[in-house]
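Participant: My questions concern the predicted model and sequence given below.
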Amino acid sequence: MSNLERDPVEVLVGDDAVVDGARVEILEPRAVPLGGPRAMTVRRTLPQRRRSLIGGWCFIDHYGPDDVSETGGMQVPPHPHTGLQTVSWLFEGEIDHRDSVGSHALVRPGQLNLMTAGRGISHSEVSTPDTRRLHGVQLWVALPSASRDVEPFFEHHVPSASALGEAGVRTFVGTLAGSGTAATVFSPLLGAELLVPAGARVTVPLDPSFEHGVLVDAGDVTVDGSPVPLAHLAYLCPGRDAVEVVVGPDGAARLLLLGGEPLGEEIVMWWNFIGRSHEDVVAARAEWQRDVIDGEDPDGRFGTVRGFDGGALPAPELPTVRLKPRG
């Protein structure tokens, strides 16, 4: 899913603050309406003022369960990306994906769609006519400087299920508890869905070189003794080799565990572009508007999404201030 905010603010990412003595930092989501009056509203936990990255993970939109008859579902026209990977992971529903490198695939629950934008790509996302409820997450990974201009490509993977104590695990990026995929990454990363039964206590092994986040999709959950409300994100600093998750007695929990080695780089993120400077973002926006929206070079940097019934999404106006990375 694109960032469809009509007036997106720049996100200037450098070194996040160290948590002062806290074993768990709780990050509250903000509601972001995407598009018009019937558009979906997502719960965004990254990026935010308190924290902007977890490893290379730089964007978390958590949505649903939404009644598609009320929201209209997902209707995202062709739009561009640079300098990142999109990670699509569904709990309910089905989404039709098309992109400018010729991929046409369905996003289904428990299956990973991974799109590497690199130097530039465009894609569309539309919930299928049979979808009644839509529920899932859209994640972005910032590509490190050495890889941010790779040629764009698309992958689809189906992770195997495994068990970790009483919890069920599906690992869509990296490996955990015997589950994993061969998804291409450009920095060390972990992404996994955990289903934990009511009343269970599970110890999850962690890579101590990673920082981690635990997103609560459902259930009454504590992470190392800290209650984590629904749709909130628990942040864990590097240096830990395990975390204890406890679920209350009234229902099962669904969690998303994200982790990675700290990126250690400054980035500038605006709309659907990630660069390293103001000039990177300005150039990408100008090329999108000229080549695709104005139709001057349909085979240029962002290509053409074939099979989508409708036009591409124009870029918003840039802020009136210069975009600067900070550290």
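Facilitator: Sure thing, it's come through.
Participant: Every contact and neighbour count from this point should use C-alpha atoms.
Facilitator: Noted.
Participant: Number of residues surrounding the residue nearest to residue 163 when sequence neighbours are not counted?
Facilitator: Of all residues not flanking residue 163 in the chain, residue 169 sits nearest, at 5.7 Å (CA to CA, 6 or more residues apart in numbering). By other CA atoms under 10 Å, the residues close to residue 169 number 25.
Participant: Next: residue 227.
Facilitator: For residue 227, using other CA under 10 Å, the count is 17.
Participant: do residue 311 as well
Facilitator: Around residue 311 there are 12 other residues, counting by other CA under 10 Å.
Participant: That one contacts residue 78, doesn't it?
Facilitator: Yes: assessed by CA atoms under 8 Å, residue 311 is found in contact with residue 78 at 7.3 Å.
Participant: for this structure, longest helix please?
Facilitator: The longest helix of the chain (DSSP state H) is helix 278-287.
Participant: centre of the chain versus that helix, how much separation?
Facilitator: Offset of helix 278-287 from its chain centre (CA atoms, centre = their mean, to the nearest Å): 22 Å.
Participant: which other helices and strands contact that helix?
Facilitator: When contacts are defined as 3 or more CA pairs under 8 Å, 6 or more residues apart in numbering; DSSP states H and E, helix 278-287 sits against strand 267-270, strand 273-275.
Participant: In the longest one, which residues are buried?
Facilitator: So the one you mean is strand 267-270. Buried residues in strand 267-270, counted by 16 or more other CA atoms under 10 Å: 267, 268, 269, 270.
Participant: okay, pairing it with this:
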Amino acid sequence: MTVRRTLPARERSFVGAWCFADHYGPDDVATSGGMDVAPHPHCGLATVSWLFSGEVEHRDSLGTVAVVRPGEVNLMTAGRGISHSEVSTPATSVLHGAQLWVVLPSSAAGAEPRFEHHVPAVVRPAPGVEARVFVGSLWGSSSPVRVETPLLGVEVVLAGAASVAVPVPDGFELGVLVDSGSVRVDGQDVEPAALAVLEAGVTSVVVEAGGEGARVLLLGGEPFREEVVMWWNFIGRSHEEVLAAREEWESGAAGGVAGAFGRVEGYVGPVARIPAPALPGVRLRSRGNRRRGDGSATPVVEAPPLS
């Protein structure tokens, strides 16, 4: 699959509590083989799955079996620990979407895992503009999915030459992730798969599409102030926490028991689980909110393909 990783990047670790953004496809599954991600663990974060085309079957250690479809959000809060698998369905011909993570604050990092699904209504905030609010509230539409810090997640589809003024919630940073089309964010060109970021304090931003139209994701939130250690599928507050999570996942498999991350039932694939990679031979370092210095321009994070 073609995957572009926009967050984390050298230029930026977080936008609000959004800490990870993989933008994948569009890929013809007849050529790529589609998505088949065997059971793997998460802790200290929540995953937000959003599709533009295709379907993905989600199974997790809570016993959830759900299908992610375009225009529907699946939010899985890992908390103290969960495992899940992701497989594109036979009905999928073109797979295209975004996999997003949210870092949990220390007060919620050990919460019980949970899964939520929501189908947001379409709102039309300007001529030629359609939006779906999948996290938070905007333009009179609110998502009921539960998040642990103030957040915003919205898909915005603009017809050719359409534009929309986005009211930025008070105190929010805002990222504009371009999926397709040519886009200008407050007059600055932003290429597909890049992320324009506006720091907290901006009250409104204008997003304009070129003649062919465009689709963007708005990702915002209050600046995340904590330092975290993020490695593989784990987020902790120290090297030791991440090491313990890795050992728990590996010892559960070695002992033939579910362990703290539980067991995913019903997954059928070439391997039973994804083993944790080896830790690097150095101490894992924490990362925090990197912010722009002078506020003179909207920074853009470029995202070269991973594959």
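Facilitator: Everything's here; your move. Values in this document were obtained by computation on a predicted structure and should not be read as measured data.
Participant: Residue 51 of the first structure is nearest to which of the helices and strands packed on helix 278-287 of the first structure?
Facilitator: Residue 51 of the first structure lies closest to strand 267-270 among these, at 13.5 Å (CA to CA).
Participant: The closest one aligns to what range in the second structure?
Facilitator: The counterpart of strand 267-270 of the first structure in the second structure, using TM-score structural alignment, spans residues 228-231.
Participant: Could you pull out the strands in the stretch 151-300 of the second structure for me?
Facilitator: 151-158, 163-167, 173-180, 183-185, 188-190, 195-198, 204-209, 214-221, 229-231, 234-236, 300-301 (DSSP state E, counting those that start in this stretch).
Participant: Wait, residue 241 of the first structure touches residue 211, no?
Facilitator: No: under the criterion of CA under 8 Å, residue 241 of the first structure makes no contact with residue 211, lying 10.5 Å away.
Participant: about what we covered before: now for the corresponding residue of the second structure for the residue nearest to residue 163 of the first structure: which residues touch it?
Facilitator: Under the alignment (TM-score structural alignment), residue 169 of the first structure pairs with residue 131 of the second structure. Under the criterion of CA atoms under 8 Å, 6 or more residues apart in numbering, the contact list for residue 131 of the second structure reads 122, 123, 124, 125, 154, 155, 156, 157.
Participant: Now, of these, which are buried?
Facilitator: Buried among the contacts of residue 131 of the second structure (16+ other CA under 10 Å): 123, 125, 154, 155, 156, 157.
Participant: which residue lines up with residue 283 of the second structure in the first structure?
Facilitator: So, by TM-score structural alignment, residue 283 of the second structure is matched to residue 322.
Participant: which non-adjacent residue is nearest that match?
Facilitator: That would be residue 278: by CA to CA, 6+ apart, it lies 6.3 Å from residue 322 of the first structure.
Participant: Around the one you found, count how many other residues there are.
Facilitator: Neighbour tally, residue 278 of the first structure, other CA under 10 Å: 18.
Participant: can you pull the contacts of it?
Facilitator: Contacts of residue 278 of the first structure by CA under 8 Å, 6+ apart are 268, 322, 323, 324.
Participant: what does residue 154 of the second structure give?
Facilitator: So residue 154 of the second structure contacts 131, 132, 133, 134, 135, 217, 218, 219 (CA under 8 Å, 6+ apart).
Participant: got a winner among these for most neighbours?
Facilitator: residue 134 leads these on contacts (other CA under 10 Å) with 29 neighbours.
Participant: so which helix or strand takes in that residue?
Facilitator: Per DSSP states H and E, residue 134 of the second structure falls inside strand 129-135.
Participant: Could you tell me the angle between that strand and strand 151-158?
Facilitator: 160 degrees (axes from the mean of the first three to the mean of the last three CA atoms, to 10 degrees).
Participant: any residues touching whichever helix or strand comes after strand 129-135 of the second structure, and which ones?
Facilitator: Next in sequence after strand 129-135 of the second structure, counting helices and strands by DSSP H and E, comes strand 137-138. With contacts defined as CA under 8 Å, 6+ apart, strand 137-138 of the second structure is touched by 143, 152, 167.
Participant: which of those lies closest to residue 244 of the second structure?
Facilitator: The shortest approach to residue 244 of the second structure among the contacts of strand 137-138 of the second structure belongs to residue 152, at 31.6 Å (CA to CA).
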